[in-house]
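Engineer: what follows is a predicted protein model with its sequence.
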Amino acid sequence: MVTMDITGNTVFIPGATSGIGLGLALRLHAAGNTVIIGGRRAELLESIAAEHPGIHTVVIDTTDPSSIASAASSVLASHPSLNVLVAMAGIMLPENLRDPAFLEVAERTVVTNLLGPIRLVAAFEPALERQPSAAIITVTSGLAYVPLPATPTYSATKAAIHSFSDAMRVQLADTSVQVIELAPPATQTTLMNLDQNPHALPLDDFLDEVMQLLASQPDAEQILVERVKNQRFAEAEGRYASVLAAQSGRAN
């Protein structure tokens, strides 16, 4: 099986203008990879590129199929050696299922978190398969395994991406494309104001552990930091109900 090296790759990370995406982009660049980040706001991308020389950028809206197609064409033309896609696209908003307004949030979450990564895979997989060694890294969440009741659609989309990743890995098993699922726990980013939550994992600590795991486990199917294992293995270890109850308490 072809496995991912931690350096010498050409990596595209859409949705990488802040938080985990930007942090991962900077760590991968520092490790000796060519990194292209994507986002909707050209001025923000320009600012990041100016602050971090060597980071390449492209405008992309992962909710828009035509924008994905345009960005894919641009990235593959300028970086024909592209061999790693981090299919990262996500919004996380609270929903009250008794409020009819929740439906708009739910639909937008599905388009962004589920259709976005699937469309990215569709746009880039053929080119990745032509590389001698390639990887698709999907980004799920500990909430893919035990939902946060306050964010039901977010949790459901992450569970769907986990399932999609497993199925994609089987379908691509005889190709050069490795499929890796990255499942973060609650991490201190602006998502749901987690940067203000002292119980969330500090972003730098998360990134330290992710880079160590990528380096030490090149054939990994999942990248699981220690903090996420409580959720990841809750059902297998008979703790699902208690973890769900704890997450229900945090949701109130």
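Structural biologist: Yes, it's here.
Engineer: drop to CA atoms for contacts and neighbour counts, all remaining ones
Structural biologist: Will do.
Engineer: which helices and strands sit right next to the host helix or strand of residue 179?
Structural biologist: Using DSSP states H and E, residue 179 maps to strand 177-182. Here strand 177-182 touches strand 134-139, helix 152-171, strand 222-223, going by 3 or more C-alpha pairs under 8 Å, 6 or more residues apart in numbering; DSSP states H and E.
Engineer: hmm, try it at 6 Å
Structural biologist: When contacts are defined as 3 or more C-alpha pairs under 6 Å, 6 or more residues apart in numbering; DSSP states H and E, strand 177-182 sits against strand 134-139, strand 222-223.
Engineer: just the element for residue 27, please.
Structural biologist: Counting by DSSP H and E, residue 27 is found in helix 19-30.
Engineer: hmm, I typed the wrong one, I wanted residue 189.
Structural biologist: Residue 189 is part of no helix or strand, with elements assigned from DSSP H and E.
Engineer: also this one, for the comparison:
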Amino acid sequence: MNISGNTIFIPGATSGIGLALALELRAKGNTIIVGGRRADLLDKIAAEHPGIDAIKIDTTDPASIDSAAKEVLAKHPDLNVLVTMAGIMRIEDWHQPESFLTSAETTVTTNVLGPIRLIAAFIEHLRAQPDATIVTVSSGLAFAPLKVTPSYNASKAAIHMLSESLRLQLADTTVKVVELEPPAVRTSLLPGQENSEFAMPLDEFVAEVVALLEAQPDAKEIQVERVKFLRYGEARGDYDQVVATLNASDPHGR
């Protein structure tokens, strides 16, 4: 992915990593469209950052995805990058089904079906572009589980394998597939995570991500240094130690 000259749609960019990444990519010379469910946040972003387009989208709703895709492509026919950022993370207790089932279903709908439906809505358009990129967003927890977030871990592992598979299938097209693999970052993904000493500061994370994109335009996976402890535990042969350390040190690993 080239670092500049793109038209980029980022559903799930009204806060956190999505918004911070949108602003950094805009500063690098890209046209940015952010998407989200809350009209008030979209209006605020558009007012505070002239030139950024903001489109309402609920990635859990297939009709909303289809409608937003039509609006994005009508306004921005040169769109060539889709970042499937939207996602949720829930703490779950799997001792009793009534305590986790609704959360698990919502997590899978948002984190797995959402990206699948987004890609389906844009893939024909992206394939027609001379140079296009799909950026998926998995997690370090795709490779080492946090015990209190089973559905989130599983959903991000699914995104990792989906990314691997799509990259193979789309190798005969102009569409690249890049997987972004965040560690814990100081956002509101979980309660209290914004101030967690175990989470990476948001500005540091996004700065490192953009630097990696700039330095490695052909990268398949974007991994800040901090996520490699989780990402490569199995390859290093210390997976059990990684899992134990993760669940002993994380404030939510109780």
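Structural biologist: Nice, I can see it. Everything quoted here is computed from the prediction, not taken from an experiment.
Engineer: TM-score for the pair, please.
Structural biologist: Here the TM-score for the pair of chains, by TM-score structural alignment, normalised by the length of structure 1, is 0.97; 249 aligned residues with a C-alpha RMSD of 0.7 Å.
Engineer: mean shift between the helix holding residue 27 of structure 1 and structure 2?
Structural biologist: For helix 19-30 of structure 1, the mean deviation from structure 2 after alignment is 0.5 Å (mean C-alpha distance after the TM-score superposition for structure 1).
Engineer: what range in structure 2 matches the next helix-or-strand element following that helix?
Structural biologist: From helix 19-30 of structure 1 onward toward the C-terminus, using DSSP H and E, the following helix or strand is strand 34-39. Mapped onto structure 2 using TM-score structural alignment, strand 34-39 of structure 1 spans residues 31-36.
Engineer: ok, stretch 79-91 of structure 1 next?
Structural biologist: Against structure 2, stretch 79-91 of structure 1 falls on residues 76-88 (TM-score structural alignment).
Engineer: that stretch: how far from the chain's middle?
Structural biologist: 10 Å (C-alpha atoms, centre = their mean, to the nearest Å).
Engineer: residues in contact with it: which ones?
Structural biologist: When contacts are defined by C-alpha atoms under 6 Å, 6 or more residues apart in numbering, stretch 76-88 of structure 2 is touched by residues 7-12, 110-111, 115, 126, 132-137.
Engineer: picking up where we left off before, average distance between the next helix or strand along the chain from the strand holding residue 179 of structure 1 and structure 2?
Structural biologist: Next helix or strand after strand 177-182 of structure 1 toward the C-terminus (DSSP H and E): helix 203-216. Superposed on structure 2, helix 203-216 of structure 1 shows a mean distance of 0.5 Å to its aligned residues (mean C-alpha distance after the TM-score superposition for structure 1).
Engineer: that older thread, and the angle for the strand holding residue 179 of structure 1 with helix 152-171?
Structural biologist: Inter-element angle recorded for strand 177-182 of structure 1 and helix 152-171: 150 degrees (by axes from the mean of the first three to the mean of the last three C-alpha atoms, to 10 degrees).
Engineer: need the contact partners of strand 177-182 of structure 1.
Structural biologist: For strand 177-182 of structure 1, contacts defined as C-alpha under 6 Å, 6+ apart pick out 129, 134-139, 169, 221-223.
Engineer: give the contact list for residue 56 of structure 2.
Structural biologist: Applying C-alpha under 6 Å, 6+ apart to residue 56 of structure 2 gives the contacts 35-37.
Engineer: can I get those residues in TSV including neighbour count and distance to residue 162 of structure 2?
Structural biologist: Shown next, in TSV, are these (neighbours: other C-alpha atoms under 10 Å; distance: C-alpha to C-alpha, whole Å):
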residue	neighbour count	distance to residue 162 of structure 2
35	28	22
36	21	23
37	18	25
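Engineer: out of the residues you listed, which is nearest to residue 215 of structure 2?
Structural biologist: Closest to residue 215 of structure 2 out of the contacts of residue 56 of structure 2 is residue 35 (27.1 Å), distances taken as C-alpha to C-alpha.
Engineer: what's near enough to touch the residue lying closest to that closest one once chain neighbours are set aside?
Structural biologist: Closest residue to residue 35 of structure 2 apart from its sequence neighbours, by C-alpha to C-alpha, 6 or more residues apart in numbering: residue 11 at 4.1 Å. Counting by C-alpha under 6 Å, 6+ apart, residue 11 of structure 2 touches 34-36, 85-86.
Engineer: does residue 3 of structure 2 count as helix, strand or coil?
Structural biologist: Under DSSP: H, G, I helix; E, B strand; the rest coil, the three-state class of residue 3 of structure 2 is coil.
Engineer: how close does residue 10 of structure 1 sit to residue 31 of structure 1?
Structural biologist: 12 Å (C-alpha to C-alpha, to the nearest Å).
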